[in-house]
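Trainee: Got a predicted model here, sequence first, then my questions.
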Amino acid sequence: MTHSTETGEPSSVDLPALRTWNQEARVRAAELRVQIETRRQQHRELTDRGGRSAAAASATELAELRARAETAERRADNLERALASNRRIGMAVGILLERLHVPEEQAFELLRQESMRRNIRLAQVAETVVYTGTL
């Protein structure tokens, strides 16, 4: 279970889906890198032959592919960070369950309340709990 940044309400995360999206984003980024390299080679060949207008079109396409690859990389990085945060939050909930003998929902609510009280991200509160064992 995680904390929704938009509504402030608890929400669950589908970890298998998050892993799948992360893998798909990485595969797509790799595919785009291959396309970029192919376009670069085509650009070099066109430029070497003096095909200026075709080379300009190829350069535009190359820039678009580069932007798409960067977007895919950012998305994959964001998904990895979200997955890591979710794991840490789960660990913190588990620690609070064991230490305070409270139900899972209450342990998460304690994390959420502490996050709001200290005005810091829930993941930061979870890190503190993981390292110190307390809120």
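Mentor: Everything's here; your move. Numbers count the residues shown, from 1 in each chain.
Trainee: only C-alpha atoms for contact and neighbour calcs from this point on.
Mentor: Fine.
Trainee: Just the element for the residue nearest the centre of the chain, please.
Mentor: The centre of the chain sits closest to N78, judged by C-alpha atoms, centre = their mean, with a distance of 1.6 Å. Taking DSSP states H and E as the criterion, the element that holds N78 is helix 52-100.
Trainee: chain center to stretch 112-119: distance?
Mentor: From the chain centre to the centre of stretch 112-119 is a distance of 23 Å (C-alpha atoms, centre = their mean, to the nearest Å).
Trainee: try it against this one:
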Amino acid sequence: MEPAPGLERLAELVDRFAGGDVEITLRREGEPDGVSPVVGLAVYRIVQEALTNVVKHSGARHAAVSVVRRDGRLTVEVVDDGPSATPPASGGFGPAGMRERAAAAGGRIDYGPLPGGGYRVRAELPARGDNGGERP
């Protein structure tokens, strides 16, 4: 049985979505060492659902994924340049599922259209999970 995906497989995930009609970039800042498996899986699944929505529903030409670790926290963003509209749930995990993932890892998430167009999903998570002891 293969271990659950996490931060180490984000580039592979982004590559699977790239190459179609949407150009996707990935930016990482900070060391991923010591990130709890729960948080790593939450980040992976949040990015997976956000990119699914970008590709299937947004009409975007570009999307950017960023994962920044700073002061014991991970900030994850997926931003696209599609028309300013709320994408429908993909029938999969959806916005409610992303919120549940973030909460289960001790974090929070917000998402919505951007004023000048596009859409953003942004999650903030403790790098070591709810019980990990690393505090901002």
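Mentor: Alright, I've got the coordinates. Here the structure is a predicted model, which means the values were calculated and not measured.
Trainee: And the TM-score between them?
Mentor: Once superposed, the chains reach a TM-score of 0.27 (TM-score structural alignment, normalised by the length of structure 1), with 51 aligned residues with a C-alpha RMSD of 3.5 Å.
Trainee: quick revisit: and the helix holding N78 of structure 1, what other elements does it pack with?
Mentor: When contacts are defined as 3 or more C-alpha pairs under 8 Å, 6 or more residues apart in numbering; DSSP states H and E, helix 52-100 of structure 1 sits against helix 15-48, helix 104-118, helix 122-132.
Trainee: What is the subsequent helix or strand relative to the longest helix belonging to structure 2?
Mentor: If you go by DSSP state H, structure 2 has its longest helix at helix 37-53. Once the chain leaves helix 37-53 of structure 2, the next helix or strand it forms, by DSSP H and E, is strand 62-70.
Trainee: for that following strand, packing partners?
Mentor: strand 23-29, strand 73-80.
Trainee: Return the angle between stretch directions for the first one and strand 62-70.
Mentor: Here strand 23-29 of structure 2 runs at 10 degrees with respect to strand 62-70, directions being taken by axes from the mean of the first three to the mean of the last three C-alpha atoms, to 10 degrees.
Trainee: any idea of the angle strand 23-29 of structure 2 forms with helix 37-53?
Mentor: 160 degrees.
Trainee: Can you point out the buried residues in strand 23-29 of structure 2?
Mentor: Neighbour counts using 16 or more other C-alpha atoms under 10 Å place E23, I24 of strand 23-29 of structure 2 among the buried residues.
Trainee: now stretch 125-135 of structure 1
Mentor: V125, A126, E127, V129, V130.
Trainee: can you redo those as a markdown table with distance to R117 of structure 1?
Mentor: Formatted as a markdown table, the buried residues of stretch 125-135 of structure 1 follow (distance: C-alpha to C-alpha, whole Å):
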| residue | distance to R117 of structure 1 |
| --- | --- |
| V125 | 11 |
| A126 | 14 |
| E127 | 16 |
| V129 | 15 |
| V130 | 19 |
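Trainee: so which of the residues you listed comes closest to D48 of structure 1?
Mentor: Among the buried residues of stretch 125-135 of structure 1, E127 lies closest to D48 of structure 1 (C-alpha to C-alpha), at 55.3 Å.
Trainee: List the residues that contact that closest one.
Mentor: R88, I89, A92 (C-alpha atoms under 8 Å, 6 or more residues apart in numbering).
Trainee: Next: Q41 of structure 1.
Mentor: No contacts exist for Q41 of structure 1 under C-alpha under 8 Å, 6+ apart.
Trainee: can you tell me how far it sits from R66 of structure 1?
Mentor: Separation of Q41 of structure 1 from R66 of structure 1 (C-alpha to C-alpha, to the nearest Å) stands at 14 Å.
Trainee: now do T38 of structure 1
Mentor: T38 of structure 1 is 12 Å from R66 of structure 1, by C-alpha to C-alpha.
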